[in-house]
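Asks: Build me a structure from this.
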Amino acid sequence: MRKTTFLIPILVIAAVIGLSSMFIVDERERALVLQFGRVVAVKEEPGLAFKIPLIQEVVRYDDRILSIDVQPLEVTPLDDRRLVVDAFSRYRITDVEQFRQAVGVGGIRTAEDRLDSILRAETREVLGSVSSKDILSSDRAALMLRIRNAAIAQARALGVEVIDVRLKATDLPTQNLEATFDRMRAEREREATDERARGNEAAQRVRAQADRTVVELVSDAKREAEIIRGEADAERNMIFAEAYGADPEFFEFYRSLTAYGRAIQGGNSSMVLSPDSDFFNYLKSPNGAGQ
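Replies: Predicted coordinates:
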């Protein structure tokens, strides 16, 4: 009975020690066995593993591809047009032992802080060597590749491999938005002014052409009218000439009557002439008086 009483606690302690000496490595992670803070074993294969209880401890790290959002930063391209860049990166822990030595007990949090500083520095340097048009164009994949390649060497010291770097957004700083909008508004107003000037110029050309057409039409009409009037006067004079040639005495008489009619009209008209003036030839003639 006494042996059984002492045996049960011993078995319990042995079971506890045995269980605490075993640990399982998941296929999605890697594990380090530490003894007094020093790495004594690296467990990279999934499955059951062992350690010395109470003396050794196990630290696990994710073996999958991880993501980090880079803090937004302001860059100044070659054309001095400042931009706020928002990016993210994919990375993976490739050397857990070196990773542990680099970041210590800080783990993933410390590693991402240091990786963020690396990515920010490389992003600022690469984007600062090109123009804003290159950054905003669809061909900026080459720029992201340059940032990744530059960050790989520095991240290797952390036991980390940078797999990819992507620019999520490139925007203007808040203080520059209003100035940019004003510049865009001024450009649109200038274009509108140019369009109105071209419209006014076209309208003036149309009006000038219309005025020229009116002048030409009026000139042609006046010229034709003068021609017709001249032809009519010529025809009239020809008729008069023929009439004068047919009976000169009658024609002379007709002209005298016409002159009388124009000179002696109603109203208070008065004429002062000599009685023997040629104007009264037909009035003094016997034939004229008799008529």
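Asks: from here on, contacts and neighbour counts on C-alpha atoms
Replies: Fine.
Asks: which secondary structure elements does the helix or strand harbouring residue 224 contact?
Replies: If you go by DSSP states H and E, residue 224 is part of helix 174-246. Contact analysis of helix 174-246 by 3 or more C-alpha pairs under 8 Å, 6 or more residues apart in numbering; DSSP states H and E lists helix 248-263 as its packing neighbours.
Asks: what angle separates the helix it packs on from helix 174-246?
Replies: 130 degrees (axes from the mean of the first three to the mean of the last three C-alpha atoms, to 10 degrees).
Asks: Can you tell me what sits against the helix or strand containing residue 134?
Replies: Element membership for residue 134, per DSSP H and E: helix 132-136. Contacts to helix 132-136, defined as C-alpha atoms under 8 Å, 6 or more residues apart in numbering, come from residues 77, 78, 79, 81, 83, 127, 140, 143, 170.
Asks: what does the following helix or strand past it contact?
Replies: Of the helices and strands lying after helix 132-136 in sequence (DSSP H and E), the nearest is helix 141-156. The contact list for helix 141-156 (C-alpha under 8 Å, 6+ apart) reads 115, 118-119, 122-123, 126-127, 135, 161-167.
Asks: ok, so of the contacts of helix 132-136, who is nearest residue 48?
Replies: residue 143 (44.6 Å; C-alpha to C-alpha).
Asks: that older thread, chain center to the helix holding residue 224, what's the gap?
Replies: 40 Å (C-alpha atoms, centre = their mean, to the nearest Å).
Asks: what about the spatially most central residue of the chain, distance to residue 226?
Replies: The centroid of the chain falls nearest to residue 184 when counting by C-alpha atoms, centre = their mean (8.2 Å). Going from residue 184 to residue 226 by C-alpha to C-alpha, to the nearest Å gives 62 Å.
Asks: same thing with residue 127?
Replies: For residue 127 relative to residue 226 (C-alpha to C-alpha), the value is 82 Å.
Asks: Here is a second sequence; please produce its structure as well for comparison:
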Amino acid sequence: MSPHASHAHDEHAAHGCAHDHDYDHDSADHDGPARPAWPRIFGAVLLVLLLAAVACFVQVRVGEATVITRFGNPTRVLVEPGLAWRWPQPFEVAVPVDLRLRNTSSGLHDVGTRDGLRIIVQAYIAWQVSPDPQDIQRFMRAVQNQPDEAARQIRTLVGSALETTTSGFELADLVNVDPGRVRIEAFEQRLQAHIADQLAQTYGIKVVQVGIERLTLPKVTLEATVDRMRAERETIATERTAEGKRKAAEIRSAAERDARILEADANVKAAQIQTQSQVEAAQIYGKAYASAPELYKLLRSLDTLGTIVTPDTRLVLRTDSAPFRALIDGPNPPASLTRQAGQGHD
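Replies: Below you'll find the predicted structure:
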């Protein structure tokens, strides 16, 4: 037998065996009961319906809103958290919109004050998409629901608003050593009023808060501020010096007036005392003269000499005239003593 004949015989045998195997398998299938196909069909339909039902529900999360679009056009806005119904894709698509609070910085801006000085200001803006359905759709149309693009638009708007707002304030209203003169709060309120309406009407954005994040002075402004503060301090010092001099003059004038009043009162009292003393002295002199006239004349002459003559005075006068006669003649004895002496001789 040739090799080719053996190979053909082997292939025929293998084919025969395979044929017998298939025949036996088919015989076994026909022997058992036939299974119905409707349970599998029902299960498949039920699964499809379940998947379709799941695809029709959309979940609205807390802090978000969901915009339902039909073929790209917004049809309704879902704001309340929970489950809502929509047609499955591609008929309707649910687009989430973030309503959470965001913070955007304006960056540093070189702006001018009302008094012509330059300052560097940086503001922050706390904002969020307004939960109103119309504002949500406005936000989607304006920035295609892109918060980063909204933040860029906010920075641009705040930059121009800072220039406008700062021009209404002087540097002393923003930077001052006196807390009572600082008007930062009024500045922030005016800045918020400048941007709030435009952001709401154009982008559907609600501005929650606006504040000054940083405020610095350039070198030129700092030098001008120092010079101005120095001039103000010098003016204040001059005013206070003048005020002190004025008060000192008032006090001095009042003291001099009081002194004059006291002096006048003292002079009046002294004159009264002097008058009283002169009256009393006259009475004493009168009594002395009545009792001893010669002694009175002697004492008056001595008083006169004590008044007009000092230790350095040199006088050349006659001694036989008053008041020097008393130095030569001496006092005359009283008449009573003369009579007593005459009676004694008798």
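Asks: Could you get me the TM-score between them?
Replies: With the length set by TM-score structural alignment, normalised by the length of the first structure, the two chains reach a TM-score of 0.54; 250 aligned residues with a C-alpha RMSD of 5.8 Å.
Asks: burial measure for residue 13 of the first structure, as a count.
Replies: For residue 13 of the first structure, the count of nearby residues is 11 (other C-alpha atoms under 10 Å).
Asks: likewise the one 10 residues further on?
Replies: As a burial measure, the neighbour count of residue 23 of the first structure was computed by other C-alpha under 10 Å and equals 14.
Asks: same check, this time on the one 10 residues further on
Replies: The criterion is other C-alpha under 10 Å. On that basis, residue 33 of the first structure has 22 neighbouring residues.
Asks: mind listing what it touches?
Replies: Residue 33 of the first structure touches 39, 40, 41, 42, 43, 51, 56, 57, 58, 59, counting by C-alpha under 8 Å, 6+ apart.
Asks: Same question for residue 140 of the first structure.
Replies: Going by C-alpha under 8 Å, 6+ apart, residue 140 of the first structure touches residue 134.
Asks: re the thing from before, distance of the residue nearest to the centre of the first structure relative to residue 284 of the first structure?
Replies: On the measure of C-alpha to C-alpha, residue 184 of the first structure and residue 284 of the first structure end up 100 Å apart.
Asks: Residue 80 of the first structure too?
Replies: For residue 80 of the first structure, the distance to residue 284 of the first structure - C-alpha to C-alpha - is 113 Å.
Asks: before we move on, what about residue 134 of the first structure?
Replies: To residue 284 of the first structure, residue 134 of the first structure is 115 Å away according to C-alpha to C-alpha.
Asks: same thing with residue 278 of the first structure?
Replies: 10 Å.
Asks: Next: residue 28 of the first structure.
Replies: To residue 284 of the first structure, residue 28 of the first structure is 149 Å away according to C-alpha to C-alpha.
Asks: Over to residue 42 of the first structure?
Replies: 159 Å.
Asks: With residue 192 of the first structure instead?
Replies: The value you get for residue 192 of the first structure to residue 284 of the first structure, if C-alpha to C-alpha is used, is 88 Å.
Asks: ditto for residue 257 of the first structure
Replies: As judged by C-alpha to C-alpha, residue 257 of the first structure and residue 284 of the first structure stand 13 Å apart.
Asks: Can you tell me which of the contacts of helix 141-156 of the first structure is nearest residue 232 of the first structure?
Replies: The nearest member of these to residue 232 of the first structure, counting by C-alpha to C-alpha, is residue 135 at 85.5 Å.
Asks: Any idea how many residues pack against that closest one?
Replies: Count around residue 135 of the first structure with other C-alpha under 10 Å applied: 21.
Asks: repeat for residue 84 of the second structure
Replies: Residue 84 of the second structure is flanked by 13 other residues according to other C-alpha under 10 Å.
Asks: Tell me who's in contact with it.
Replies: Going by C-alpha under 8 Å, 6+ apart, residue 84 of the second structure touches 57, 58, 59, 60, 78.
Asks: What is the aligned counterpart of the third one in the first structure?
Replies: In the first structure, residue 59 of the second structure lines up with residue 26, judged by TM-score structural alignment.
Asks: what's the neighbour count on residue 31 of the first structure?
Replies: Neighbour count of residue 31 of the first structure, defined by other C-alpha under 10 Å: 24.
Asks: what do you get for residue 234 of the second structure?
Replies: Neighbour number of residue 234 of the second structure under other C-alpha under 10 Å is 12.
Asks: Likewise for residue 44 of the first structure?
Replies: With other C-alpha under 10 Å as criterion, residue 44 of the first structure counts 16.
Asks: Name all residues that make contact with it.
Replies: Listed by C-alpha under 8 Å, 6+ apart, the contact set of residue 44 of the first structure reads 25, 29, 30, 31.
Asks: Against residue 181 of the first structure, how distant is residue 81 of the first structure?
Replies: The gap separating residue 81 of the first structure from residue 181 of the first structure is 14 Å, by C-alpha to C-alpha.
Asks: Just want to check the distance between residue 102 of the second structure and residue 129 of the second structure.
Replies: 9 Å.
Asks: Looking at the two, which has the bigger crowd around it?
Replies: residue 129 (27 against 15).
Asks: all helices for the stretch 1-150 of the first structure, in order.
Replies: Ranges of helices within the stretch 1-150 of the first structure are 2-20, 96-103, 107-127, 132-136, 141-156, based on DSSP state H, counting those that start in this stretch.
Asks: Distance to residue 244 of the first structure for those helices - can I get that in CSV?
Replies: Supplementary listing: the helices of the stretch 1-150 of the first structure in CSV, determined by distance: least, C-alpha to C-alpha, whole Å:
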stretch, distance to residue 244 of the first structure
helix 2-20, 155
helix 96-103, 136
helix 107-127, 108
helix 132-136, 98
helix 141-156, 108
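Asks: I'd like to know which of these is closest to residue 222 of the first structure.
Replies: For residue 222 of the first structure, the closest of the helices of the stretch 1-150 of the first structure is helix 132-136, at 66.4 Å, according to C-alpha to C-alpha.
Asks: quick one: the closest one to chain centroid distance?
Replies: That offset, for helix 132-136 of the first structure, works out to 13 Å (C-alpha atoms, centre = their mean).
Asks: Now do the buried residues in that helix.
Replies: Buried positions in helix 132-136 of the first structure, judged by neighbour count with 16 or more other C-alpha atoms under 10 Å: 132, 135.
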